[in-house]
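Peer 1: here is my input; please provide its structure:
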Amino acid sequence: MAPGERLLVKYDGPIVLGDVVIFKRDESIEIKRVSRIDAQGLFVVGDNELVSTDSRSYGLIAFDAMLGTASVRLWPKPGRIKG
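Peer 2: Okay, here's the model as predicted:
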């Protein structure tokens, strides 16, 4: 995701591999893709894995940190977010 993009976010429902999730981490809100689902939480990675700070750095994301999943980009280039 690029700064300024507008997304359609679903705030309930199951999370599956490949979903783009929005979650709280420390004092920020982050957007990453689900790579693995464990009983303890989600392992998430950025789409640009070579430079992304993600679960490879900070570990699993707890389920209660999840805010929702993004499925559609509304602006600037409307379309589905591929998983």
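Peer 1: CA atoms for contacts and neighbours, from now on please.
Peer 2: OK.
Peer 1: where along this protein do the strands fall?
Peer 2: 6-10, 20-25, 28-38, 41-45, 66-75, 79-80 (DSSP state E).
Peer 1: could I get the ones you listed in JSON lines, plus columns for distance to Ser55 and mean neighbour count?
Peer 2: Formatted as JSON lines, the strands of the chain follow (distance: least, C-alpha to C-alpha, whole Å; neighbours: other C-alpha atoms under 10 Å):
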{"stretch": "strand 6-10", "distance to Ser55": "21", "mean neighbour count": "16"}
{"stretch": "strand 20-25", "distance to Ser55": "11", "mean neighbour count": "20"}
{"stretch": "strand 28-38", "distance to Ser55": "9", "mean neighbour count": "16"}
{"stretch": "strand 41-45", "distance to Ser55": "5", "mean neighbour count": "22"}
{"stretch": "strand 66-75", "distance to Ser55": "14", "mean neighbour count": "18"}
{"stretch": "strand 79-80", "distance to Ser55": "24", "mean neighbour count": "12"}
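Peer 1: one more, please, to line up against the first structure:
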Amino acid sequence: MELVFCLLFGGPSMVGALLELSKNSKDHVATSTAFTFFRLLEPHVYFLYSQYRFDKGDIGRLFIAGLGSSMLLGIIVGSLADKQV
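Peer 2: Here you go, the predicted model:
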């Protein structure tokens, strides 16, 4: 079972990491200011949660729950949208 896990997740992870590390400066895409602003929002959300007295573990669980639910619901809603078209 451990070998299966390593092959299914470790192999593609290593390939992805190697591909990312092999990029040179011409491979990088210039990001828009809107995307840069969006990336800067994440620390502000963390700060907001910390002001409401959430500890670091709770904030991590909130981020994981949000990403996980959007992943699952995105798959379901996307497949439903494809069936409707």
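Peer 1: got a TM-score for the two of them?
Peer 2: For this chain pair, the superposition-based TM-score is 0.19 by TM-score structural alignment, normalised by the length of the first structure; 29 aligned residues with a C-alpha RMSD of 3.6 Å.
Peer 1: got a markdown table for the strands of the first structure, with distance to Tyr58 of the first structure too?
Peer 2: Putting those into a markdown table (distance: least, C-alpha to C-alpha, whole Å) gives the following:
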| stretch | distance to Tyr58 of the first structure |
| --- | --- |
| strand 6-10 | 24 |
| strand 20-25 | 10 |
| strand 28-38 | 12 |
| strand 41-45 | 9 |
| strand 66-75 | 15 |
| strand 79-80 | 28 |
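Peer 1: got a list of what Arg80 of the first structure touches?
Peer 2: 71-73 (C-alpha atoms under 8 Å, 6 or more residues apart in numbering).
Peer 1: from Ser71 of the first structure, how far off is it?
Peer 2: 6 Å (C-alpha to C-alpha, to the nearest Å).
Peer 1: show me which parts of the helix or strand where Pro12 of the second structure lies are buried, residue by residue.
Peer 2: If you go by DSSP states H and E, Pro12 of the second structure is part of helix 11-21. Under the neighbour-count criterion of 16 or more other C-alpha atoms under 10 Å, helix 11-21 of the second structure has nothing buried.
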